[in-house]
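A.B. asks: coords please:
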Amino acid sequence: MTNPLLSNWDTPFQIPPFDQITDRDFAPAFEQALTETRANIDAITADTNVPDFANTIEALERADALLNRVLAVFYGVSGADSNETREALMREFSPKLAAFTSEIYMNADLFARIEEIWHARETLDLTEEQHRLLFVTHRGFVRAGAQLQGDERDRLKEIKQRLAVLGTQFTQNLLADEREWFMELSEADLEGLPDFVLESARSAGEEKGKDGPVVTLSRSLIVPFLQFSPRRDLREKAFEAWTARGANGGETDNRDLANETLALREERAKLLGYGSFSSYKLETEMAKTPEAVRDLLMQVWSPAVAQANADADKMTAMMREDGMNGELEPWDWHYYAEKRRKAEHDLDESALKPYLQLDRMLEAGFTCANRLFGLEFEPVNVPLYHPDCRAWNVTKDGRHMAVFVGDYFARGSKRSGAWCTTMRSQQKLEGEIRPIVLNVCNFSKPPKGKPALLSYDDARTLFHEFGHALHQMLSDVTYESLSGTSVARDFVELPSQLYEHWLEVPEVLAEFATHCDTGEAMPQDMLKRLLDAATFDQGFATVEYVASAMVDLDFHSGPAPKDAMERQAELLAEMGMPRAIRMRHATPHFAHVFAGDGYSSGYYSYMWSEVMDADAFEVFKENGVFDPATAKSLEDNILSVGGTREADQLYSAFRGRMPGVEALLKGRGLDKVA
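C.D. replies: Sure, this is the predicted structure:
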């Protein structure tokens, strides 16, 4: 039988034929794609013509088209809907793919051709985008070890393969811990829980095969439980399980994996001639150096700690009023923060949540994209990889721009967090190819027949990931290697974080924040109180984030620690970490950093981008939040051009200058903290 992954897709928008693809198709498709890519690389190196941009650089862009197609489907499905077979395939594919990548990047004949073109670049009649692709390609080969020889070359190959294995195992261990743990709740344990938490807990219980409600380690369930349960003993049990992911001993413990990963990354950087892994990693980012990252983080750390400590004092006083002695503990923070929010802003999440329906928030995101960029979204009925998924045809002035797929509900087969990926990226080298963009979230699934309700943080996550999706949908470049989100890691979060601001626009909430039962708009006084509370608890949020970013930076900017957990504790003590706050991502479940190289020494990127997004939104506030000219400038200078220029050039083209940290501190309400 024909393998559907290898055949031409005669489907609407050439979307993967998920109704035909089975798990047994992935391994033979992967092997066939490797074989085809090798043959294409061999054809490039065997070409007797003088190396030029077309027969080498563009040919290299085309060489792995089938492999990219197979892997985009496989990894897209495996991250969002894993099973034992797919996890086994990931463990099999990862080292093979690492070895294959090294094989290409260390192909001496191929690199010689690239080097010849690179040295002749000023004599070639290249476009700006072609110059950029040549630069990125040459730099990528050098940074991957193309210039190494002998034992050093062999050792780097071994390191890459081992890191691929470690990253896959880290992810699967974390997923196993998240999938296995749950806490059953008796009737007595339900005290104080609002209806939306009860419904989520009952739905989770059904998924776990239990007759009653349970708390799982899904953020969309455990955080509301911590916010509302007056049972301190249960909060402690749930919180400690949540923060112990990846550190429970046994086969799923990630601590030794983290130690080995850090040592191998340091060795890799030294082989390539860098003083530290951070120096290697940050070379291609906007920040450039570990010192620049540390400077930004510490500018924010001191006011954040001051605010968090002041808030902790207020919540400790509230504990005393409840008759509790002792210190405010980490499992108390969410509970008393929620009580404090209600006291100070008269905001109760159980009253707010019915106004934040998933479908209405999707409409809000789509409508803002329409008013800003002229995009229109029409639901389409196509086979997808899971029944929870939905798809839309995205058009602009009648022209097809993308297929957008949303997968929004938590389940045991889905890794935690939220992300955006593509199952096909935009490019024009092989004709007009438009992207298939996927947003994945972990919102609580409602009981059948009831609407999905979001917290305000959930709604922000929805807008954030949709901002990434817009970066892909509006991409308009020739080469896939430069399209969409193929930009510096500390720039890639700009479009996503910037788009979050439109959720805060009063007219957007006034139109789309409607009650799930009555259809009535959110009352004006509630809307005002919600927006007035925008900076509430930002001391906590900033401290837990910056602590994680500083630990990530510290791990990678000096000698690799022999015991990452010990070094984590030392650094947090040195920084003066408030005792009632834990890192947002402790080392054993820090998937951003240890599930692969993506955000390693790069978790700071969210804050680096936030400096820009806070500054960029000021332009919209000055000119009008839906000002056509400002939106056109954002699209032309940032969203449509991918990585065709350096990130600081892209931002400066939009804003006219680079920003300072002031707008970020103001946006988090930390600008007046003593």
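
A.B. asks: contacts and neighbour counts: CA atoms only from here.
C.D. replies: Noted.

A.B. asks: residue ranges for the strands of the stretch 551-674 of the chain, please.
C.D. replies: Read by DSSP state E, counting those that start in this stretch, the stretch 551-674 of the chain holds no strands at all.

A.B. asks: now the helices: where do they sit in it?
C.D. replies: 564-575, 591-594, 605-623, 628-634, 647-655, 662-667 (DSSP state H, counting those that start in this stretch).

A.B. asks: Report the buried residues of the third one.
C.D. replies: Right, helix 605-623. 605-617, 619-620 (16 or more other C-alpha atoms under 10 Å).

A.B. asks: Before we compare anything, build this one as well:
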Amino acid sequence: MDAEGLLAPWPGPYGGLPPFDQATPERIERAMRLAIDRRREDVTAIADNPNAATFENTVLALEKSSRAFRQVETLRAVFASTRMGDGMVEADKRLAPLIAGIEDEIAQNSRLFTRIEAVLAARSALEPDQVQLAERVHRHMLRRGAALTPAKRAELTELNGRIARLQAEFQSNLSKSGDEVVWAVDAGELEGLPASAIASAAKLADELGKPGVWAIRNTRAAVWSVLQFARSRRLRQRVRDMWVGRCAAEGSCDNRALVKSIVTLRGKAARLLGYPTFAHMAVEPRMAKTPEAALDPLMAIWSPVRFESLVRLKDLQVIADADGLGEPIQAWDYLFYREAHRRMRLGFDSERVREYLEVNNVLAALFDAMGRLHQVQFRELNDVARVHPDVRVFEVSRDGSAIGVIYADLLAREGKMPSSWQYELRTPENIDGRVIGLSNVCTNFQRGPDGEVLLGWEYANVLFHEFGHALHMLFSRARYPSLGSMQVAWDVVELPSQLNERWLFDPPLLKRHMRHHRSGAAMP
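C.D. replies: Here you go, the predicted model:
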């Protein structure tokens, strides 16, 4: 498949699936440039239509015009976050300002804006979701400069292009920071660490060309293990400093100047659009509406949270003093003594819990809970193109009919962002017939030295959380993609996923599915 082929409707079942096996950074870049040109042509035709503006020939036509663009954008986003090799980072930096530029060009098309306003002027003849879509397009165009003078539009476009380029560079640096390591050359430094963590550190050091020592990579799973279990305070401090200092020290990953530039440019763009600060611009479309409304509840709980935290810290200080610490607990001590508190006062051992949270057990529990809650079933698909062999793909069905497909990219690897997220590969729609959604769930679980994937409680929680986002997206019944369930006010997006987390705490669910990874015994 050549670059032009990436713009064609996706092949295969389920209304088509992303051709990850046919995509390369070079093809994606060429396809995106073609998609931008085609989108420009389509929008120009809509804006220059000699017929009177209607919902169908203006708003709906605009919604349909972006399909090929969205397809290529999906491939770009997945490669740029999970498969950064082979020149993808450089391609993404080149594409970022072009993508921002076409968005500004469309939004600032005065003829198109006039037609959108004409559609809204006749809103009484439209259905409610048609009005909502027209209003969303209108609002988006205003926030990209539609009402500005030509000179200010040009300035905004230039600012947005620079911001996009800097953000792509920021993300690239953040990803590279996951390759940083802290070296341990003395086995005594590793006292207290789980055997699996020690073995993984030895394996990483061997892969990096230093057999006989240990390497702690700058990823959350490796860092948290040290901070929770390592008795060596010096190692804890070194690892914690590496983690909190990501992209904040001199070197190839330094993001400090980028952050300053992005913040400055965002402020300029917001003021051009009439907002006093970028915070006012960012919060306006959310439920909070103003920065003050967002900040007030945080400040209201600050004092009681601080009081409770100090009480807990005193409890931990007692344990630390008995352990011979001899000084106040520091940031790199907190997780270590919190873990000690759990073991001593509560009889709870995080590492023992981990032995039951094998990734397939957690998935089985998740699918069971979602089946009982939402009457959906999950079936693994094997003959599907994927961005990496580790990715697992699941059909989601209800009453015998597929309602979506979830790509589960769960394992850490080189060239993948060190985080957890859910991304819409395709938003459900029902314009010319039902099209089901496709979701990409990404985490960075670590394989053990024997290939086992055992999750700490917080990582099992992450899996329930991200699948909550995926189901929220797949359950959308919106007719138009731009009104899909992930397009709600951003403060609302986290609600379904946070509710979904709570089902991990269901005791019968844990008893049914959480079995010891070796003995098969149920979790006590």
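
A.B. asks: After superposing, what score do the chains get?
C.D. replies: Once superposed, the chains reach a TM-score of 0.96 (TM-score structural alignment, normalised by the length of structure 2), with 520 aligned residues with a C-alpha RMSD of 1.6 Å.

A.B. asks: Please tabulate the helices of the stretch 551-674 of structure 1 in TSV and include distance to residue 292 of structure 1 as additional columns.
C.D. replies: TSV is the format used below for these (distance: least, C-alpha to C-alpha, whole Å):
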stretch	distance to residue 292 of structure 1
helix 564-575	18
helix 591-594	19
helix 605-623	10
helix 628-634	26
helix 647-655	15
helix 662-667	16
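
A.B. asks: Spatially nearest residue to the aligned residue in structure 2 for residue 225 of structure 1 (excluding sequence neighbours)?
C.D. replies: Structural correspondence for residue 225 of structure 1 with respect to structure 2 (TM-score structural alignment): residue 226. Closest residue to residue 226 of structure 2 apart from its sequence neighbours, by C-alpha to C-alpha, 6 or more residues apart in numbering: residue 236 at 6.2 Å.

A.B. asks: separation between the one you found and residue 363 of structure 2?
C.D. replies: 32 Å (C-alpha to C-alpha, to the nearest Å).

A.B. asks: More neighbours: the two, which one.
C.D. replies: Neighbour totals were compared for residue 236 of structure 2 and residue 363, and residue 236 leads with 25 against 17 (other C-alpha atoms under 10 Å).

A.B. asks: need the next SSE after the strand or helix carrying that one, C-terminal direction.
C.D. replies: Taking DSSP states H and E as the criterion, residue 236 of structure 2 maps to helix 233-244. The C-terminal neighbour of helix 233-244 of structure 2 among helices and strands, as given by DSSP H and E, is helix 256-272.

A.B. asks: List the buried residues of that following helix.
C.D. replies: So helix 256-272 of structure 2, judged by 16+ other C-alpha under 10 Å, has buried residues 261-262, 265-270, 272.

A.B. asks: quick one: that helix to chain centroid distance?
C.D. replies: Distance of helix 256-272 of structure 2 from the chain centroid (C-alpha atoms, centre = their mean, to the nearest Å) equals 22 Å.

A.B. asks: who does the helix or strand following that helix touch, helix- and strand-wise?
C.D. replies: Counting by DSSP H and E, the next helix or strand C-terminal to helix 256-272 of structure 2 is helix 278-283. When contacts are defined as 3 or more C-alpha pairs under 8 Å, 6 or more residues apart in numbering; DSSP states H and E, helix 278-283 of structure 2 packs onto helix 256-272, helix 291-322.

A.B. asks: by contact count, what packs against the longest one?
C.D. replies: Identification of packing neighbours for helix 291-322 of structure 2 by 3+ C-alpha pairs under 8 Å, 6+ apart yields helix 278-283, helix 331-346.

A.B. asks: how close does the first one sit to structure 1?
C.D. replies: Right, the one you point to is helix 278-283 of structure 2. Once fitted to structure 1, helix 278-283 of structure 2 is off its aligned match by 1.6 Å on average (mean C-alpha distance after the TM-score superposition for structure 1).

A.B. asks: Same check on the longest one?
C.D. replies: Relative to structure 1, and after both are superposed, helix 331-346 of structure 2 has an average distance of 0.8 Å to its aligned residues, where the measure is mean C-alpha distance after the TM-score superposition for structure 1.

A.B. asks: so which of the helices of the stretch 551-674 of structure 1 gets nearest residue 60 of structure 1?
C.D. replies: helix 647-655 (24.2 Å; C-alpha to C-alpha).

A.B. asks: related to what we said a few turns ago, can you tell me which of the helices and strands packed on helix 291-322 of structure 2 is nearest to residue 469 of structure 2?
C.D. replies: helix 278-283 (21.2 Å).

A.B. asks: still on that earlier bit, average offset of the helix holding residue 236 of structure 2 relative to structure 1?
C.D. replies: Looks like 0.6 Å for helix 233-244 of structure 2 (mean C-alpha distance after the TM-score superposition for structure 1).

A.B. asks: hang on, the earlier thing: and the match of residue 225 of structure 1, how many neighbours does it have?
C.D. replies: Using other C-alpha under 10 Å: residue 226 of structure 2 sits among 28 other residues.

A.B. asks: Mind listing what's buried along whichever strand or helix holds it?
C.D. replies: Using DSSP H and E, residue 226 of structure 2 sits within helix 220-229. Buried residues in helix 220-229 of structure 2, counted by 16+ other C-alpha under 10 Å: 221-229.
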